[in-house]
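K.L.:
only the shape, not the letters, is given here:
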């Protein structure tokens, strides 16, 4: 659709033929979807302009065309504003404004020789209904997820957070394709410093368009070169609302089913709202299990490579015999053997994720079994390495955050290579490098490894552990909440 900007100091008043010609030729040239309807009501020539596929036809005929033709007196700008039953109408005095509104799903009405054209927003909203979350599935708790409609998402938030302290700020980002972005926070809890920092980043963002919330995250995060996510992306309204109540701030993007939460810590990506819905002992156990699984996912395969390449002496004799027998037909060194199998696992995972659900599940199970059995019989790898790689892959899937799980799987490859060249020294170097890197990362200028660095013992229950609710009455200090206490602990009688 070709659109040209037309700059004139005084576009109105004009006659209807000139208006129609300018809109068609200057803004919607070679576009068959621009529709115009001409009327004469009480001797007044009237034109109605709209884009066919952008508006709700039922609203057009019921709320605009029918009242427009039934009026017994002459129309003026005041009556157009007050008597057409459509809210948020605007008076436009330039052709540029009229053309922009038409592209947003507005209907434009112009009565000949008037000083302005009146536009009414009646966009056609094709959106999916509220559905169960897919990427963050829960056993307990609310199952509903965000949708691509910003209005629906805001409606869910106001329903879950029925308080006047809920503040929603509007931003329009994108020079070529403007996109509506909302900054959301609880005014009595969220830190003014955090809100101001996020507001500043959104205001300074000068891009052509924002495709989705994940792309916006990459544009405003603290460090664009690290593999670790710094803002949490979630499709769960309950997790989004819980984060706001903890003093964090959120960002919603129009046409995106994912909300952004900031600031976050490294441990935030191993937490789930399901931890809150279960008993505190089970919640603590699951959190610790996820972090142990993450560590094992990074370290298991490199340990295998380092032990078989440099450190046979640490392997028990009984296991060493089994390993020797299993690798007797393998023509590759442990490093190449491990990389081959890790790449194979990633290929199966990616294929299963891209195929339709039922086909993908079958592909993952059958492909893994058939290829795993065949590759062992062909002598390309050992049975023990298949077990280790499978355990590493399973451990990486325990992270509730898809982005963190992907980061862990990618990190495994350089650690394996270092283990293949320098053994345990290479693994130690890789772990030291990761710790130093994590210490340098920040999220909205907040420490990424909090509460371990800087050490905040009292914040352990908001990260590593999940204490009973009566003991966990304070919010995380790393978020700088205005209200540190959630509630006062009951006094013992």
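P.N.:
Structure's in. What do you need? Every value quoted in this text rests on a predicted model; they were computed, and no experiment measured them. Numbering: from 1, shown residues only.

K.L.:
from here on, just use CA atoms for contacts and neighbour counts.
P.N.:
Will do.

K.L.:
mind listing the strands for the chain?
P.N.:
34-41, 44-51, 90-92, 106-111, 117-121, 166-173, 179-186, 232-234, 249-253, 259-262, 442-443, 446-447 (DSSP state E).

K.L.:
can I get those in JSON lines with mean neighbour count?
P.N.:
Formatted as JSON lines, the strands of the chain follow (neighbours: other C-alpha atoms under 10 Å):
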{"stretch": "strand 34-41", "mean neighbour count": "14"}
{"stretch": "strand 44-51", "mean neighbour count": "20"}
{"stretch": "strand 90-92", "mean neighbour count": "19"}
{"stretch": "strand 106-111", "mean neighbour count": "25"}
{"stretch": "strand 117-121", "mean neighbour count": "24"}
{"stretch": "strand 166-173", "mean neighbour count": "15"}
{"stretch": "strand 179-186", "mean neighbour count": "21"}
{"stretch": "strand 232-234", "mean neighbour count": "23"}
{"stretch": "strand 249-253", "mean neighbour count": "25"}
{"stretch": "strand 259-262", "mean neighbour count": "24"}
{"stretch": "strand 442-443", "mean neighbour count": "20"}
{"stretch": "strand 446-447", "mean neighbour count": "20"}
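
K.L.:
okay, one more to line up with it:
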């Protein structure tokens, strides 16, 4: 909280309408204020000095030291004949005048101190909220080797200031909305004016305003209420904890949403391919960035299809297995009592149990649990003839493939898709895998993110956007913003300057 000098403290004072007026006496004001807050135990009422000044506040929401230093101490020895005189004397940066009781109660819930003068028809709302929250730390779920390491925290003001530090541009626009009849959460829409599509901004604003719910706690809950199809297994909007990534996407014409109390930002629109892109791809040269993207898509294929292909080959299609592998496969499966489909499902289930247990346990214990549990269970299962050693290798590779995805939500989808594909492969072999793949492809073709195609730029084909999709070409070839975002300004920099040599 910042405090200005006394002479300039009250430049931006708001005056509110005159309905639901302030009670004319301190006793009535006290009774009305407490009744509207249902006589909560953390409501405080203090008389200041002897001139009829009373302050009301919710003790758990304000900073007590600042209350005494900037409000009580300056006025306790003085007398005032109007609330306007108090407002001119106090040096609190955020102070406003109100004569509506509804606004008084709402302001108290936002960390304001209510300054009441006996006989005056208005009160002062001085904002001195307590600073509850953790300090800025490293990004835990989206770590990067090259580039900034800082991550968002649960303070909305801090998160917005991080974006402001990256984008020091007056075109950066922030719109605040309130969501939840009980939580009354502040939701901020952030975008670059002149770059982001006005139609998308209006659509997103309308979706948030149309939410009628008692409350939301986190950005992930809001995302499920505003995405195009909440029944789809695929994430249609991006959740990220990195301010550098959000800033980069804002420059591309995307929109960001912040929820007070959440350390994750929502970014939209988002295509399927963009979930496999990382800001680190742009921090290395384009050859390495392209290689990393190819590596992620290979990991996607291995994670989703490798186990199901193994099940299909051993159940129906022995002819596709090279003869040199038939003997090791038959030897490894000679003691296994289960058919390949059940064997694969059981091992995949064990792997997911280990992963979930490692995520829920404390960090040091979780890492030990994952490593030791995987080694012990895998070795014991092979020695007991419960499973084959080749399947252990395949499932371990499939698990590794899901970890290379930069997005945690997309990684969860990849984990979930393996199970139905294994079942289809166990019943119909390669035909079942193909049926499952076609179903997923048709499903993704129907999806959209904030009204934009989910499989862009391949469907519908936008060849200009292929330069920054699976491959990442040098910067001089990517001077145009992606058509997916429908930007108002299509160019990052002048095309005629793109190929000039230094």
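P.N.:
That came in fine, so what should we check first? Nothing here was measured: the structure is a model prediction, and the numbers come from that model.

K.L.:
how about the strands of the first structure, which one is nearest residue 492 of the first structure?
P.N.:
Proximity of the strands of the first structure to residue 492 of the first structure was assessed by C-alpha to C-alpha; the nearest stretch is strand 179-186, lying at 31.7 Å.

K.L.:
mind listing residues that contact that closest one?
P.N.:
Contact with strand 179-186 of the first structure is made by 165-173, 195, 199, 209-210, 244-245, 247-254, as judged by C-alpha atoms under 8 Å, 6 or more residues apart in numbering.

K.L.:
one more: stretch 450-458 of the first structure?
P.N.:
Contacts for stretch 450-458 of the first structure (C-alpha under 8 Å, 6+ apart): 265-266, 439, 447, 459-460, 463, 477-478.

K.L.:
that one aligns to what range in the second structure?
P.N.:
Aligned by TM-score structural alignment, stretch 450-458 of the first structure falls on residues 456-464 of the second structure.

K.L.:
residue 277 of the first structure maps to what in the second structure?
P.N.:
Per TM-score structural alignment, residue 277 of the first structure is aligned with residue 283.

K.L.:
just residue 260 of the first structure next, same as before
P.N.:
Taking TM-score structural alignment, the alignment pairs residue 260 of the first structure with residue 266 from the second structure.

K.L.:
residue 185 of the first structure now?
P.N.:
Residue pairing (TM-score structural alignment): residue 185 of the first structure is matched to residue 191 of the second structure.

K.L.:
same check on residue 58 of the first structure?
P.N.:
Counting by TM-score structural alignment, residue 58 of the first structure lines up with residue 65 in the second structure.

K.L.:
residue 130 of the second structure versus that match, what's the distance?
P.N.:
Going from residue 65 of the second structure to residue 130 of the second structure by C-alpha to C-alpha, to the nearest Å gives 10 Å.

K.L.:
more crowded one of these two?
P.N.:
More neighbours surround residue 130 than the other of residue 65 of the second structure and residue 130, with 18 against 11 (other C-alpha atoms under 10 Å).

K.L.:
in contact with the more buried one, which residues?
P.N.:
By C-alpha under 8 Å, 6+ apart, residue 130 of the second structure lies in contact with 60-64, 111.

K.L.:
which members of the residues you listed are classed as buried?
P.N.:
Buried subset of those (neighbour count, 16 or more other C-alpha atoms under 10 Å): 61-63, 111.

K.L.:
if we take those, which one ends up nearest to residue 391 of the second structure?
P.N.:
So of these, ranked by how close each gets to residue 391 of the second structure (C-alpha to C-alpha), first place is residue 61, at 56.2 Å.

K.L.:
what sits against the nearest residue in space to the closest one that is not next to it in sequence?
P.N.:
Ranked by C-alpha to C-alpha, 6 or more residues apart in numbering and with sequence neighbours excluded, the top spatial neighbour of residue 61 of the second structure is residue 111, at 4.9 Å. Applying C-alpha under 8 Å, 6+ apart to residue 111 of the second structure gives the contacts 57-58, 61-62, 127-130.

K.L.:
counterpart of residue 111 of the second structure over in the first structure?
P.N.:
Per TM-score structural alignment, residue 111 of the second structure is aligned with residue 105.

K.L.:
can you pull out the helices in the stretch 201-350 of the second structure?
P.N.:
Using DSSP state H, counting those that start in this stretch, the helices of the stretch 201-350 of the second structure run over 219-226, 243-251, 280-283, 286-315, 323-333, 340-360.

K.L.:
quick one: closest of these to residue 44 of the second structure.
P.N.:
Evaluated with C-alpha to C-alpha, the helices of the stretch 201-350 of the second structure place helix 219-226 nearest to residue 44 of the second structure, the distance being 32.3 Å.
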